[in-house]
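K.L.:
I'll drop the sequence and a predicted model, then ask my questions.
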Amino acid sequence: MKKTLLLSTLLIFSAVLTTNAQKIWNFTQWSQATIDNCAADPTTWENVSETRFQNAIVIDAETPLTANGVEIEELQGLTFGNLNAGKFRIDHPVDGVSIGRFILNGSSLSINVPDCKAGDVIRLLAISANSSDERGFTATNATRTGGLEITTELNENVFSVDADGTVVFTTTGGMQVRYLTINAEIPTSIKTITPANLEVVRNAFYNLNGQYVADDFESLPGGIFIKKTFFDNGTSQVTKIAKVQTHQ
């Protein structure tokens, strides 16, 4: 009886661990091995700038992405839909000048996340590849629980997996993807990262209903606010901040 009870407990515990397994993909940094392999494989990866490679050939759906005969380590565990030439781009930082990410360059392009469990929470940090065009992701086998469907801002998309199996995220337009997790938070440092060569031209503060309050942080009353930072290249970034009211 004791052995049966112990076995049942272990099986339940194992199931819980399986359901709550964490996975993290960080695209803000790309290894030197990945960069070198892409550079050594111009047939597959075109070097279009100092910080960017793009696929030079058609990549079939469900095919792991490789460079120089090696699966790209930052993408291991993920597959994609059909990718015509130029539809997948890898941006890798050089001396802090750019933000690492991959770009799905178009609409109806998909990221496949296999082996998900019902109830898993997936977070996808991404931004429209066009600063004036609101875009986003739709999901198959997952329900949105956080983030905006479309926006021009850096957006933390949060989804709950509906059933065991693959979750598919599909673009509504070109998207830059920085981070993806299963059952893990996205670090604040990743959500606020900006290129070192951009200059801030203005900060604006809004209440949680999206109403403009002020440009000057010191003039804000105590509370929680949305801070929108505008950069000199026309892009912007949104973060949530707290102001503690001091009493004289």
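P.N.:
Received it, and whenever you're ready, just let me know what you need. Numbers count the residues shown, from 1 in each chain.
K.L.:
contacts, neighbours, all on C-alpha from now
P.N.:
Will do.
K.L.:
check which helix or strand covers the residue nearest to L125 when sequence neighbours are not counted.
P.N.:
With sequence-adjacent residues excluded and distances taken as CA to CA, 6 or more residues apart in numbering, L125 is closest to E156, at 4.5 Å. Assigned by DSSP states H and E, E156 belongs to strand 155-161.
K.L.:
now the helix or strand that A139 is a member of: buried residues?
P.N.:
Following DSSP H and E, one finds A139 within strand 137-140. By neighbour count on 16 or more other CA atoms under 10 Å, the buried set for strand 137-140 is F137, T138, A139.
K.L.:
report all helices and strands that it contacts.
P.N.:
For strand 137-140, the elements it packs on are strand 165-171, judged by 3 or more CA pairs under 8 Å, 6 or more residues apart in numbering; DSSP states H and E.
K.L.:
count the residues that sit near T19.
P.N.:
16 (other CA atoms under 10 Å).
K.L.:
oh sorry, the question was meant for E71
P.N.:
Counted with other CA under 10 Å, the neighbours of E71 add up to 14.
K.L.:
that older thread, closest one of the buried residues of strand 137-140 to V201?
P.N.:
F137 (29.3 Å; CA to CA).
K.L.:
sorry, back to before: hmm, the residue nearest to L125 is touching I122, no?
P.N.:
No. The pair E156 / I122 is not scored as a contact, 10.0 Å apart, by CA atoms under 8 Å.
K.L.:
nearest spatial neighbour of T239, skipping sequence neighbours?
P.N.:
Distances taken as CA to CA, 6+ apart put K227 closest to T239, at 5.2 Å, once the chain neighbours are dropped.
K.L.:
cool, D91 as well?
P.N.:
Using CA to CA, 6+ apart and skipping residues adjacent in sequence, the residue nearest D91 is R52, 4.5 Å away.
K.L.:
ok, now how distant is the one you found from C38?
P.N.:
Here the criterion is CA to CA, to the nearest Å. By it, R52 lies 10 Å from C38.
K.L.:
these two: which is more packed in?
P.N.:
Comparing R52 with C38 by other CA under 10 Å, the one with more neighbours is C38, at 26 against 20.
K.L.:
and that one, that's in a helix?
P.N.:
Yes. Judged by DSSP: H, G, I helix; E, B strand; the rest coil, C38 forms part of a helix.
K.L.:
let's bring in a second model and compare:
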Amino acid sequence: MNKPDAETAPRLQGLRDLTNTRRLGKRLLQSEWLQRAGSALISAALATIWRTNRDTPGSTDWEELLDGEFPAIFALWHGQHILVPYAGPKHLKFVSLVSRSADAEINARVIKRAGFEVIRASGGRDPGAVARKGGVMALIAMRDALRRNVNVVMIADISKGEVRQAGEGIAMLAKISGRPIVPVALATSRRYVLENTWDKTTINLPFGRRCLKLAPPIHVPSDAGKAEIAAARARVTEELNRITLEAQHAVEARA
């Protein structure tokens, strides 16, 4: 086997060093002490951000809109959900779906610290991927949670899929559970948007105004076929986009 020449050898060594550094970084991120400390710090920061933003008059009253509709499936967009665990009525129970990946462990711990239960699973863009990654079991677990009178909080669009387009999973959960989908959007007047992320992740900032918007419940019949599932997905998409804009406009208006 030929040895690398004098010019190539340093490049190969540099690649090996970079690979080893990345592996070390990944192991550190997945370590128990860092997961515990990181989730505690993030939780404290988010709780502070929530407390230091005041409600706008345009915020939706959960109880008034959803009288008789609990438990429900609350639909959110990727990247717009960071403060939502702090927004729900404290006397209600919630469970959230979180990826099974090691990278999502801190996220799961933060959600638990906010008082939510957590279901771990990963979805996909085709039925085979969903089954392999635990999506089917997650769907059953969420249905069972609803039967226990626990509200489900679910990201409507698929990770790294088509942004701001509701996937099939949330409509299927509404079909098999008989519970309504309620689109939810939350915006703060002070925020930082990560423009280079696929979902335009929004980091809410303290000392501003906040607005929580809920859309009317969307029901999916238990005998819904492909056309009705597609129609439900389209309506979730439309309503989530509508209330997201409404929430943003509300906090941007002069107080």
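P.N.:
The structure has been received and is ready for your questions. As the structure is a prediction and not an experimental result, all values here were calculated from the model.
K.L.:
report the TM-score for the pair.
P.N.:
The TM-score (TM-score structural alignment, normalised by the length of structure 1) is 0.27; 107 aligned residues with a CA RMSD of 5.3 Å.
K.L.:
how about the residue nearest to T239 of structure 1, what does it touch?
P.N.:
Under the criterion of CA atoms under 8 Å, 6 or more residues apart in numbering, the contact list for K227 of structure 1 reads N203, A204, F205, Y206, V238, T239, K240, I241.
K.L.:
try it again with 10 Å
P.N.:
203-207, 212, 214-215, 217, 237-242 (CA atoms under 10 Å, 6 or more residues apart in numbering).
K.L.:
give me the element it is part of.
P.N.:
Going by DSSP H and E, K227 of structure 1 is part of strand 223-231.
K.L.:
in that strand, which residues are buried?
P.N.:
So, applying 16+ other CA under 10 Å, buried residues of strand 223-231 of structure 1: I224, F225, I226, K227, K228, T229, F230, F231.
K.L.:
please pull up the helix or strand immediately following that strand.
P.N.:
strand 236-243.
K.L.:
got the buried residues for that next one?
P.N.:
S236, Q237, V238.
K.L.:
from the contact counts, what lies against that strand?
P.N.:
Where contact means 3 or more CA pairs under 10 Å, 6 or more residues apart in numbering; DSSP states H and E, strand 236-243 of structure 1 is packed against helix 188-191, strand 200-206, strand 223-231.
K.L.:
returning to that earlier point: identify the contacts common to R52 and C38 of structure 1.
P.N.:
With CA under 10 Å, 6+ apart as the test, R52 of structure 1 and C38 both reach W45, E46, I90.
K.L.:
and those residues, which is closest to R178 of structure 1?
P.N.:
For these, with R178 of structure 1 as the reference and CA to CA as the criterion, the closest is I90, at 10.6 Å.
K.L.:
now that closest one: closest residue in space that isn't a chain neighbour?
P.N.:
Leaving out its chain neighbours, the residue that sits closest to I90 of structure 1 by CA to CA, 6+ apart is F102, at 4.6 Å.
K.L.:
what is the burial count for that neighbour?
P.N.:
Applying other CA under 10 Å, we find 24 residues neighbouring F102 of structure 1.
K.L.:
how much space between it and D36 of structure 1?
P.N.:
As judged by CA to CA, F102 of structure 1 and D36 of structure 1 stand 16 Å apart.
K.L.:
cool, A15 of structure 1 as well?
P.N.:
For A15 of structure 1, the distance to D36 of structure 1 equals 40 Å [CA to CA].
K.L.:
quick revisit: how many neighbours does the residue nearest to L125 of structure 1 have?
P.N.:
20.
K.L.:
what do you get for N107 of structure 2?
P.N.:
When neighbours are defined as other CA under 10 Å, N107 of structure 2 has 19 of them.
K.L.:
that one and Q35 touch, don't they?
P.N.:
Yes. Assessed by CA atoms under 10 Å, N107 of structure 2 is found in contact with Q35 at 9.4 Å.
K.L.:
quick one: the helices in the stretch 151-255 of structure 2?
P.N.:
Counting by DSSP state H, counting those that start in this stretch, the segments of the stretch 151-255 of structure 2 that form helices are 168-177, 226-252.
K.L.:
tell me the angle of the longest one relative to helix 168-177?
P.N.:
Pointing back at helix 226-252 of structure 2 there. Comparing the axes of helix 226-252 of structure 2 and helix 168-177 via axes from the mean of the first three to the mean of the last three CA atoms, to 10 degrees yields an angle of 110 degrees.
K.L.:
which strand or helix spans M137 of structure 2?
P.N.:
With DSSP H and E as the test, M137 of structure 2 turns up in helix 135-147.
K.L.:
count of neighbours near A141 of structure 2?
P.N.:
15.
K.L.:
now the closest residue to it other than its chain neighbours, what's its secondary structure?
P.N.:
With CA to CA, 6+ apart as the criterion, A141 of structure 2 has its nearest non-adjacent residue at 7.4 Å, and that residue is I119. Recorded secondary structure, I119 of structure 2: strand (three-state DSSP).
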